[in-house]
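1. Below are the sequence and a predicted model for it; my questions follow.
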Amino acid sequence: MTHKARSFIATLQVNGCPVNTFDSMTRGQVVLESPLASPAHALDGASALGMLNCSDEDWQHGQDLGLITFERAAAPAPLLLYFRHSDEGYRLYIRSGPHFGQGVFVTEEGLVAVKPIEQKDPTLWSVIAAATGEHLDVITTETDEIDISLVSTDNPLGLQSLFPVGGYAMCHAAADRCTLRLAIEQRDVDWYRSA
C-alpha cells in the first residue's frame, strides 16, 4: 500500500472536547507552565494544542484565583489535522483555520504546539490503537472513530491539567499517555490536497 493510502485528515478529541490551538479557543495572552522544567517557568501557550472543558463557574473560579490569564472565545471549528504517512510514522500538518499549512512540533520545553515549517519537518509520531496497543492500520480499520494514543520517539503525548478549565498537550518521558478520539474526515489524501 502507498503512503497516500495510509494518509488521512482527521480531528482529535479528549473526553468529548475538541483539540485545538489555544489562540483559536481564547482571547488574550495564554500563559502555560513548562512541563519539563522544575521549578516550572511560564511559556507563551498561544500555539499549544489543548482543550477546554469547563463550565462558566469553573472559568470564573480559575480567573478569580489568577490561574487563567485569558478569556474564552466563541467555539472554533474543529481543527483538521493531516496525518501524512511515511516509512517512519506520521507527521501532522494543520489543514484548517489560521494555522493552515503549519506543522505539529514538540518544543524543547515539552509542549505540543503548532508552528510554521522552516528547516525542520514536524515531529514524527506513532499512532497507536488504544484497543490493541498496536500501530493503527487505517486501511484495515473500517470505523472512522477510533481511540488512539500518540507517541514520539518513545515519549507519549499526555495532557497537562490547566485547572480548572481544561488541559494542554505535552510530550516527554514522564508524561501519562492520553487517550484521544480520532475522527477521520477523509481517507487516502495526497500531500497537496486539503479537506
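-> Sure thing, it's come through.

2. Could you use CA atoms for every contact and neighbour count after this?
-> Fine.

3. Can you tell me what sits against the longest helix belonging to the chain?
-> Counting by DSSP state H, the longest helix found in the chain is helix 56-64. Helix 56-64 has contacts (CA atoms under 8 Å, 6 or more residues apart in numbering) with 68, 69, 163, 164, 165.

4. Put this next to the previous one:
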Amino acid sequence: MNHKAHSFLATLYAADCPLNTFDSMTSGNVALVSPLTTPGYAVDGAATLGVLDCSDDDWTHGQEMGLVTFEKSSAALPLLLYFRHSEDGYRLYVRSGAHFGEGVFATTHGLVEVKPIKQQDPTAWRITQASSGNAFDLTTCEGDQVDIKLESKSGPWGRNALYPVGDYSVCHTNATGSTLKLVIQERSVDWLNPA
C-alpha cells in the first residue's frame, strides 16, 4: 500500500472549536479529572487535547466556583497534525506550536495527550466517517472537511466536559465516541516533509 497517498496534514475541531493542548490556550496549572475512576483523581492536563468554548461570564463563574484553576491566554488556534498512515492505522504527530515534533497518545489516565516520542510510537488510531461508519479513505474523500470518529486499542476518542468552559479529550473502553471535524490542509504528505 502507498502510505504516502493516505497520509496528510489536518486540523481537528470539536463543536466548531479548534482542538489544541491546554498549555497552548491557557496559563497556570491545568488539573483535569481522570475518567477511569469514580471519584476521579486529578492529573496534570497541560498537554491534554481539548477545546475552550465559553463566554467571559462562564469563565468568571467557573473560576469563582473553583472549577477552573487556570487563566485563558490568547485565542485558541487549531493544532496542525500530521496523520501518518501505517498498517496499524494513523499515528498523529504535531506539526505546529510549542509541541512541534511530538506525538498524540492515549494515556494510562484515560486522556488524549501530546507527548515527546521516546521508545514508543504514538497511539495508532482507526478513523471512520461519522455519517456512514465506513473506514476513512483519503484517496476517495471529496472536499477538505469531513466528520470523523477516532478509535484506538484503548477505546474510542471521546470528550469529557470541563464545565463551564469547554471539554477535554479522553480515550478508554467506556468512553462515548465523539464526532470531530477533520479539516485537511495538505494531501499525500511524506514522512520527511518538515511542514
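-> Structure's in. What do you need? The structure displayed is predicted, hence computed values, not measured ones.

5. Read off where the next helix or strand after the longest helix of the first structure ends up in the second structure.
-> Toward the C-terminus, helix 56-64 of the first structure is succeeded by strand 71-72 as the next helix or strand (DSSP states H and E). The aligned range for strand 71-72 of the first structure in the second structure is 71-72, by TM-score structural alignment.

6. quick one: the longest helix of the first structure to the second structure mean distance?
-> Compared with the second structure after fitting, helix 56-64 of the first structure has a mean deviation of 0.4 Å; criterion: mean CA distance after the TM-score superposition for the first structure.

7. next one: that helix to chain centre, how far?
-> When distances are taken as CA atoms, centre = their mean, to the nearest Å, helix 56-64 of the first structure is centred 24 Å away from the chain's centroid.

8. how about it: buried residues?
-> Of the residues in helix 56-64 of the first structure, 59, 60, 61, 62, 63 count as buried by neighbour count, 16 or more other CA atoms under 10 Å.

9. so is the one residue sitting closest to the centre of the second structure in a helix, a strand, or just coil?
-> Centroid-nearest residue in the second structure, with CA atoms, centre = their mean: residue 49, separated by 4.5 Å. Of the three states, residue 49 of the second structure takes strand under DSSP: H, G, I helix; E, B strand; the rest coil.

10. Correct me if wrong: it contacts residue 114.
-> Yes: counting by CA atoms under 8 Å, residue 114 is a contact partner of residue 49 of the second structure at 7.3 Å.

11. Need the overlap of contacts for those two.
-> residue 21.

12. Might you report the residue contacts of residue 170 of the first structure?
-> 35, 106, 110, 111, 112, 157, 158, 159, 160.

13. For the residues you listed, which ones persist in the second structure?
-> By both residues aligned by TM-score structural alignment, their matches' CA atoms under 8 Å, the contacts of residue 170 of the first structure still in contact after alignment to the second structure are 35, 106, 110, 111, 112, 157, 158, 159, 160.

14. what about the fifth one, neighbour count?
-> If you count neighbours by other CA atoms under 10 Å, residue 112 of the first structure ends up with 26.

15. go on, residue 168 of the second structure?
-> Using other CA under 10 Å, residue 168 of the second structure has 25 neighbouring residues.

16. ok so, going back, now the buried residues of helix 56-64 of the first structure as a markdown table including distance to residue 16 of the first structure?
-> Conversion of these to a markdown table gives the following (distance: CA to CA, whole Å):
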| residue | distance to residue 16 of the first structure |
| --- | --- |
| 59 | 18 |
| 60 | 22 |
| 61 | 22 |
| 62 | 21 |
| 63 | 24 |
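
17. still on that earlier bit, distance of the residue nearest to the centre of the second structure from residue 35 of the second structure?
-> 14 Å (CA to CA, to the nearest Å).
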